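Trainee: The sequence and its predicted three-dimensional model are supplied below.
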Amino acid sequence: MKVLHVINSLDIGGAQTLLTDSLPRFVEKKVESEVFVLKKSSEGNFEEILKSKGINIIYSQVEQIYSPLQILELKRLIQQNSYDIVHSHTFPSQYWVSLLKNLIKKPPVFITTEHNTSNRRREKKVFKYLDKFIYRNYRHIVCISEGTLSELITWVSDVKPKSSVIENGIDLKKLTVASPLNPKDIIPNYQDGDKIIVMVARLTEQKDHKTVIQAASKLPRNMHIVFVGGGEKYSEYEAMIKQNNLESQVHLLGPRKDVPNIIKAADLFVLSSHFEGFGLVVVEAMASGIPVIGSDVTGLTDVVSGAGKLFQQGDSQELANIIIELVNHPEMCTAMIEAGYKKSSLYSIERFVDEHMKLYQSLL
């Protein structure tokens, strides 16, 4: 079996983490796996990891990911290779793969993964009709959570018969063996007894770092917020931190290659997204033995419930109150850590790969 995965980039993100952790395991199961990337990565080390595992990465020669010329690049690649399955991830990769169907005489099986419960297209009715057409060209649609499936069906009801849920998976071993960084290597002004609250997410509107920055202004000065990740909002959030005189308390680390080690050094982990398909990084924090706090939004709620604390999305005061409560009650953290370990064990990368193998085989 030969599978081509198509994705926008290999920058830090949930879909990219899944590919990096799963593709070497597909290869072990005799699935020849390649990745077509629309844009060369500018952060993280996913490319390096995949290449070290023998995964072939093909970069588009078209500079703009939103250019329809990407379709011609993909067409040439598919015609030159005997792929059994082409599996797309994220927009606009989903569009370009779908539009290929009528341009190839004998196309491979096209499937796509829906990685989020919402996106900007769903704010405009015209995209409802476009998405309906795009999804029609796929044999199967994988959703990463029940919430993702529910929201997709609400948007385009026609997809229900050919959609299924395969929940995300993580490399549990990689996280459990990671050693924590020295806190002073993360925060220059760290003092013994200080607390570290980490959030790993791209600096985008979706992830709502603003609420966490606002919560920081309500916390004691010995509680540090650490943001890991790059993105288009970096300068805006940097200015917001300075404007609120939080430079000694809120720290922007940018993209990092040692994310598991940073998470292991944290006292708490938070994810404050406006919307989330699953929240893979929350499961990674649970597997690392860190208590988690998440915004009460579809997708993320399913993962955090029963193993962490939820706050109303956008409510910085409630978030600050939860952080203070957990810092002051270590017995609550101990219970959350135990529950988190149990819950994270349900999301192994091995299960994720096995369920995809069954799907691939059923479609051929």
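Mentor: Structure received.

Trainee: When you work out contacts or count neighbours from here on, use the C-alpha atoms and nothing else.
Mentor: Fine.

Trainee: What helix or strand is residue 203 located in?
Mentor: Under the criterion DSSP states H and E, no helix or strand holds residue 203.

Trainee: try residue 196
Mentor: Assigned by DSSP H and E, residue 196 falls in strand 195-200.

Trainee: now residue 340: how far from residue 334?
Mentor: Distance of residue 340 to residue 334, given as CA to CA, to the nearest Å: 10 Å.

Trainee: here's the one I want to compare it with:
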Amino acid sequence: MIDSKIRVLHVAPSLGSGGTEKVMQSFACNMDREQFATAVYSPVNGPRGRLLRQSGIDTYIGTDLLRVLEKFKPQIVHLHRAGWTEPGSLRPFKLAGTPVLVETNVFGHHDPSPEGALIDCHLFVSEFCASRFEKINSIKVSFPKYGVLYNPVDTDFFLAHCPPGRKIPTNVFGRISRADKGKWSRLAYDFLPALQHLVEQRKLPPFTYKIIGGIPDAEKFVAENGLTEFVRFLPPVLDDAEIADFMNSISFLAHANDTGESFGLVIAEAMAAGLPVITHPSAGLRDNAQLELVDDGKTGIIARNTREYGQAVHFLLTHPEEAHSMGEQARAKAARLFRAQDIARRLGEIYHELLSRKEADGRAGQSRSAI
């Protein structure tokens, strides 16, 4: 019976196709349904709403969050948000008397507001985010108030659909992101003319660069530099099956994003598919968790500038055995650290511990009031 289960409501800003929403979907779908009755609330519907409902997860869409809380009566609300102050957004949970509030803090920001104090546990998505949070805010990251929980990746699915023995094209590589300028760096295309020159000199076989999430700047660069024979811009993908098909069509992932990654979901998915990843450091205190995922020379290559980025692409194109070895090391790391079922199990343990602590605090408070 549902009443014997712990009721968990995941709250996301939308049910769109972004990484935050995908992580929420993975948590909701991978929680132990013998222990937890899970539902999802969002003010904005989107394609993930359909996927959630197909998986048997109830969704509540609209602006009246308080009514949803009164109807579903969650014991735990799990927020998926940037981490900074959002005035008024937490008030419904106070009014409804929600026992436990958990936050997946996507970007590692600090909410010093009185409302922010309502959150019982802030979970950072990488060790980088936790470390930067400590450094900037002089707040110790320690459980139960703070912790680190990597984003879940369905590594079992990618192992089955992108198996180690599959035929990998040696002259095709790719990039995948949202079609958002904020998810790009010029490193993602500035290296192309140098490789084009090598092809013209017959020092490099012709190659194909597949791009999901192209932006006008990239498309203009490709057109103006006569690179259209090397670059294919593709439509967006939504689910893991579509992502696996894309990963099976390339030999490595070319990642470049000036703002960096607080985790790097696409990087982790490429690793789970057995692909090495080229990425780069971010400047200053920008997100840099991509360096936490990619181990230079082991699971991919870290490039610091356009020349190094082009050299990394050239190396992986011309050294398929080394690329394959890096990819399999990447797969092993992803399975060890990001496997969705393991991450969901750990989240369930966190839920239980937070509820136990809240119940113990309540009993202690009753005892003190009786004295």
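Mentor: That came through, no problem. The structure displayed is predicted, hence computed values, not measured ones.

Trainee: thinking again about what came up before, output the contacting helices and strands for the strand holding residue 196 of the first structure.
Mentor: Judged by 3 or more CA pairs under 8 Å, 6 or more residues apart in numbering; DSSP states H and E, strand 195-200 of the first structure is in contact with strand 223-228, helix 259-264, strand 268-271.

Trainee: Where does the alignment partner in the second structure of residue 11 of the first structure sit: helix, strand or coil?
Mentor: Alignment note (TM-score structural alignment): residue 11 of the first structure maps to residue 16 of the second structure. Per DSSP: H, G, I helix; E, B strand; the rest coil, the local secondary structure of residue 16 of the second structure is coil.

Trainee: Surely residue 16 of the second structure and residue 43 touch.
Mentor: No - if you go by CA atoms under 8 Å, residue 16 of the second structure and residue 43 don't touch, sitting 11.1 Å apart.

Trainee: now the helices: where do they sit in the stretch 251-364 of the first structure?
Mentor: Listed in chain order, the helices of the stretch 251-364 of the first structure (DSSP state H, counting those that start in this stretch) span 259-264, 280-287, 300-304, 316-328, 330-344, 349-363.

Trainee: Mean neighbour count and distance to residue 127 of the first structure added to those, as CSV?
Mentor: Shown next, in CSV, are the helices of the stretch 251-364 of the first structure (neighbours: other CA atoms under 10 Å; distance: least, CA to CA, whole Å):
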stretch, mean neighbour count, distance to residue 127 of the first structure
helix 259-264, 22, 36
helix 280-287, 26, 27
helix 300-304, 21, 25
helix 316-328, 18, 33
helix 330-344, 18, 35
helix 349-363, 15, 28
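
Trainee: and of those, who's closest to residue 31 of the first structure?
Mentor: helix 349-363 (8.9 Å; CA to CA).

Trainee: Show me what the closest one is packed up against.
Mentor: Applying 3+ CA pairs under 8 Å, 6+ apart, one finds that helix 349-363 of the first structure contacts helix 14-28.

Trainee: The same query, at a cut-off of 10 Å, please.
Mentor: For helix 349-363 of the first structure, the elements it packs on are helix 14-28, strand 109-114, strand 140-143, helix 172-177, judged by 3 or more CA pairs under 10 Å, 6 or more residues apart in numbering; DSSP states H and E.

Trainee: Trace residue 208 of the first structure over to the second structure, please.
Mentor: Matched by TM-score structural alignment, residue 208 of the first structure corresponds to residue 184 in the second structure.

Trainee: For that match, give me its contacts.
Mentor: By CA atoms under 10 Å, 6 or more residues apart in numbering, the residues touching residue 184 of the second structure are 177-178, 213-215, 217-218, 255-260.

Trainee: how about a cut-off of 6 Å?
Mentor: By CA atoms under 6 Å, 6 or more residues apart in numbering, the contact list for residue 184 of the second structure reads residue 257.

Trainee: quick revisit: with respect to residue 146 of the first structure, which of the helices and strands packed on strand 195-200 of the first structure lies nearest?
Mentor: Of all those, strand 268-271 sits nearest to residue 146 of the first structure, with 19.2 Å by CA to CA.

Trainee: so where is the closest one in the second structure?
Mentor: With TM-score structural alignment applied, strand 268-271 of the first structure matches the range 252-255 in the second structure.

Trainee: Contacts made by that stretch with the rest, please.
Mentor: 173, 174, 175, 275, 276, 277, 278, 279.

Trainee: Which residue of the first structure is paired with the second one in the alignment?
Mentor: Meaning residue 174 of the second structure. With TM-score structural alignment as the criterion, residue 174 of the second structure lines up with residue 198 in the first structure.

Trainee: Also the fifth one?
Mentor: Counting by TM-score structural alignment, residue 276 of the second structure lines up with residue 291 in the first structure.

Trainee: any idea how far residue 114 of the first structure is from its match?
Mentor: Per CA to CA, residue 291 of the first structure is found 28 Å from residue 114 of the first structure.

Trainee: show me the contacts for residue 183 of the second structure.
Mentor: Residues near residue 183 of the second structure by CA under 6 Å, 6+ apart: residue 257.

Trainee: SS state for the counterpart of residue 89 of the first structure in the second structure?
Mentor: Under the alignment (TM-score structural alignment), residue 89 of the first structure maps onto residue 80 of the second structure. Following three-state DSSP, the label given to residue 80 of the second structure is strand.

Trainee: Next, count neighbours for residue 365 of the second structure.
Mentor: Residue 365 of the second structure has 11 neighbours, counted by other CA atoms under 10 Å.

Trainee: before we move on, which element is it in?
Mentor: Judged by DSSP H and E, residue 365 of the second structure forms part of helix 340-370.

Trainee: So what's the gap between that helix and the chain middle?
Mentor: Centroid displacement of helix 340-370 of the second structure relative to its chain, using CA atoms, centre = their mean, to the nearest Å, is 26 Å.

Trainee: Translate residue 116 of the second structure into the numbering of the first structure.
Mentor: Per TM-score structural alignment, the equivalent position to residue 116 of the second structure in the first structure is residue 135.

Trainee: part of a helix, is that match?
Mentor: Yes - counting by three-state DSSP, residue 135 of the first structure is found in a helix.

Trainee: Show the contacting residues for residue 4 of the first structure.
Mentor: Residues near residue 4 of the first structure by CA under 6 Å, 6+ apart: 33, 34, 35, 86.

Trainee: quick one: secondary structure of the last one?
Mentor: What it means is residue 86 of the first structure. From three-state DSSP, the assignment for residue 86 of the first structure is strand.

Trainee: Quick check: it touching residue 110?
Mentor: Yes - the pair residue 86 of the first structure / residue 110 is scored as a contact, 5.0 Å apart, by CA atoms under 6 Å.
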